[in-house]
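K.L.:
Sequence unavailable; structure follows:
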């Protein structure tokens, strides 16, 4: 048993008090982003709210919530955009919200996103606190909030919901709560295709725990490595549950489309989306260097990818817990190696919050005034960029 696993989890009232500062800070950053968006939109004689609830993917989710699956659009070039590409948990929650309240499906999606973002912030804090302590947990939450595309956390999108489920599943794994971890991984798998990353993290931790308990006996005076009574059965059940959400939806899509186990891949192909190891993305970035103005964007993209890879390597070198490394590695690989929607990659990396742990630990070691100043500048920059982005091209 590692030192991380031996650290007791706070009780529920204690956990809420411990996370209060992180949640208040997170809410303040998100409020700043929404205020900036409202002011920027008003200056352009536009309403900010539809940008959050009635454009891009949020329209597809609300349509599924209202009418179920079966809608598709055939483009002039022959591509078919089917709503089967969108996993069902967010539309289910939107439908439930609209049924229980006077809200529309889009409004319910906004409420779900707002509540899920707070749950995600709490889960991220719990993970950071468990690994590096309370101050690092606070910095980790605020770094996640001030990401350049952090405004997506306030949209009727599935990123916040998925991140909440992933973060709490990872925390459950770190604290050896296998049934909770497996159940949350199942729900994450019903939220986004990358839910398989959460299942992979649960499996990696479960297998590692099994290997440790079957290893050589501990020396006298060393920490015990055995399981608690009944933990083996709970671990096995958690591992069984973890992949069922993603696997179940993918198999259902295959049955509905007649495409068999690979039917979901055919649906994604209709959106020109797939997995090619990053070859198409590399060509996209390389093409930017053919002219001067776009070369600056190419340099920015290259630097961003290099930063992501460097942060992951730092996490490996610092021996972050195995489930965090597995989860982050899968999320990052799927985001960077997808063959389509290159502008979506920053958004697809939003759930990879453990990448920020080395930065959070570094900020936590600085004086409070210095850390606050850095985070404050980043919060303002994120709010302005989010307002500019949503009033322009926005998230594809």
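P.N.:
Done, it's in. These numbers were taken from a predicted model, which means no experiment stands behind them.
K.L.:
From now on I want contacts and neighbour counts done on CA atoms only, so please keep to that.
P.N.:
Will do.
K.L.:
show me what contacts the most centrally placed residue in the chain?
P.N.:
The centroid of the chain falls nearest to residue 351 when counting by C-alpha atoms, centre = their mean (1.9 Å). By C-alpha atoms under 8 Å, 6 or more residues apart in numbering, residue 351 lies in contact with 159-160, 162-163, 166, 331.
K.L.:
Double-check that it belongs to a helix.
P.N.:
No: checked against DSSP: H, G, I helix; E, B strand; the rest coil, residue 351 lies outside a helix; its state is coil.
K.L.:
just to revisit the earlier point, neighbour-wise, which one of the contacts of residue 351 leads?
P.N.:
residue 166 (31 neighbours; other C-alpha atoms under 10 Å).
K.L.:
Alongside the first one, take a look at this:
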């Protein structure tokens, strides 16, 4: 509903579909849907192979049903975000009941950079599968959790936090750390953790094979300006370019505010003793986001998989009268819609 407001407002202002929502990353996904992957041009490593195949595969499937490729890719992305919303509700219900689940997804829907839910981006499918992995982990179904994260790695490469999380769950079951966990449970945790990276690694290996060198994917990512670094270095780089960057507070300011917001919410999660699995997931996603150099303006988007961070707020709102919940969510939705419409019409990618 929140993202419908963005689309409707954009159309009222004279926007067009689907082209206006297939910019930036969506344009590259559409290129793959139409013609498959392309090798880097001679002398350059920039290529559409930087974009994982999950979303293009769904888009191509819909295109074969008779849809225009642009609409097929956009619809594929929207289906992913709808699935993500459903899974987030289930996670919220698992730990806090129906009302917390509903409020959790509404809060995630107005999170910084959440307007990408209307774009042809792969975040929806990725977050849906990460959320499913968390849900299975909360239910102690470790192998299913690992399978969900394995498939998530076909949509985006950022499965490292969940892989580390399931590995830590396995280590925590060792007798030296925790007594009373039988061998079968430890085995299930190990299998779940071992399954997590193979979706991502499969595509990385395929890109390497197509380019004739094992580090082909990493060379492509380097050409796109993405690599790991130290947090201080990342933020020093942002400070260096701040005076001359063509971004206003809606870009850099919001990114910094988003990082601070998630950090505060993580501390609240720790103080309120949320489930260790959820606390660890938020911490690991935050760490990966801060340690990744390049595309500083996209860091708020990279934090969207850390939706459990909003659980303390959802619990607090759930205790408030209904009219308070309605007013708070209406104000947040209006602000998010205004900002999202501005961003859709901007030159610069989120």
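P.N.:
Right, received. Where do you want to start? All figures in this text were calculated on a predicted structure; none of them were measured in a lab.
K.L.:
still on that earlier bit, quick one: what's aligned to the residue nearest to the centre of the first structure in the second structure?
P.N.:
In the second structure, residue 351 of the first structure lines up with residue 305, judged by TM-score structural alignment.
K.L.:
which other helices and strands contact the helix or strand encompassing residue 41 of the first structure?
P.N.:
Using DSSP states H and E, residue 41 of the first structure maps to helix 12-43. If contacts are counted by 3 or more C-alpha pairs under 8 Å, 6 or more residues apart in numbering; DSSP states H and E, helix 12-43 of the first structure sits against helix 105-132, helix 134-145, helix 368-390.
K.L.:
For the ones you listed, give me a markdown table that also has mean neighbour count and distance to residue 35 of the first structure.
P.N.:
Compiled in a markdown table, those are given as follows (neighbours: other C-alpha atoms under 10 Å; distance: least, C-alpha to C-alpha, whole Å):
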| stretch | mean neighbour count | distance to residue 35 of the first structure |
| --- | --- | --- |
| helix 105-132 | 25 | 15 |
| helix 134-145 | 26 | 15 |
| helix 368-390 | 17 | 8 |
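K.L.:
May I see these arranged in JSON lines, with distance to residue 335 of the first structure as well?
P.N.:
Shown next, in JSON lines, are these (distance: least, C-alpha to C-alpha, whole Å):
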{"stretch": "helix 105-132", "distance to residue 335 of the first structure": "19"}
{"stretch": "helix 134-145", "distance to residue 335 of the first structure": "17"}
{"stretch": "helix 368-390", "distance to residue 335 of the first structure": "20"}
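K.L.:
quick one: which of the ones you listed is nearest residue 4 of the first structure?
P.N.:
Taking C-alpha to C-alpha, helix 105-132 is the member of those nearest to residue 4 of the first structure, at 6.6 Å.
K.L.:
Let me know the angle separating the closest one from helix 134-145.
P.N.:
Counting by axes from the mean of the first three to the mean of the last three C-alpha atoms, to 10 degrees, helix 105-132 of the first structure points 150 degrees away from the direction of helix 134-145.
K.L.:
check the fit of helix 105-132 of the first structure onto the second structure and give the mean distance.
P.N.:
Comparison of helix 105-132 of the first structure with the second structure after fitting gives an average deviation of 1.6 Å (mean C-alpha distance after the TM-score superposition for the first structure).
K.L.:
against the second structure, where does that helix fall?
P.N.:
If you align by TM-score structural alignment, helix 105-132 of the first structure falls on residues 69-96 of the second structure.
K.L.:
Residue in the second structure paired with residue 88 of the first structure?
P.N.:
Under TM-score structural alignment, residue 88 of the first structure pairs with residue 53 in the second structure.
K.L.:
ugh, wrong one, I meant residue 319 of the first structure
P.N.:
Under TM-score structural alignment, residue 319 of the first structure pairs with residue 273 in the second structure.
K.L.:
quick one, helices of the stretch 101-250 of the first structure?
P.N.:
Ranges of helices within the stretch 101-250 of the first structure are 105-132, 134-145, 159-174, 178-189, 195-213, 231-241, 244-257, based on DSSP state H, counting those that start in this stretch.
K.L.:
how about residue 200 of the second structure, what does it touch?
P.N.:
Applying C-alpha under 8 Å, 6+ apart to residue 200 of the second structure gives the contacts 150, 152-154, 156-157, 159.
K.L.:
Which position in the first structure pairs with it?
P.N.:
Checking TM-score structural alignment: residue 200 of the second structure goes with residue 246.
K.L.:
can you check residue 121 of the second structure too?
P.N.:
Matched to the first structure by TM-score structural alignment, residue 121 of the second structure sits across from residue 157.
K.L.:
Residue 159 of the second structure too?
P.N.:
In the first structure, residue 159 of the second structure lands on residue 195 (TM-score structural alignment).
K.L.:
Look up the closest residue to that match, ignoring the ones flanking it.
P.N.:
Nearest residue to residue 195 of the first structure, sequence neighbours excluded (C-alpha to C-alpha, 6 or more residues apart in numbering): residue 189, at 4.0 Å.
K.L.:
For the one you found, give its distance to residue 307 of the first structure.
P.N.:
When C-alpha to C-alpha, to the nearest Å is applied, the distance between residue 189 of the first structure and residue 307 of the first structure equals 27 Å.
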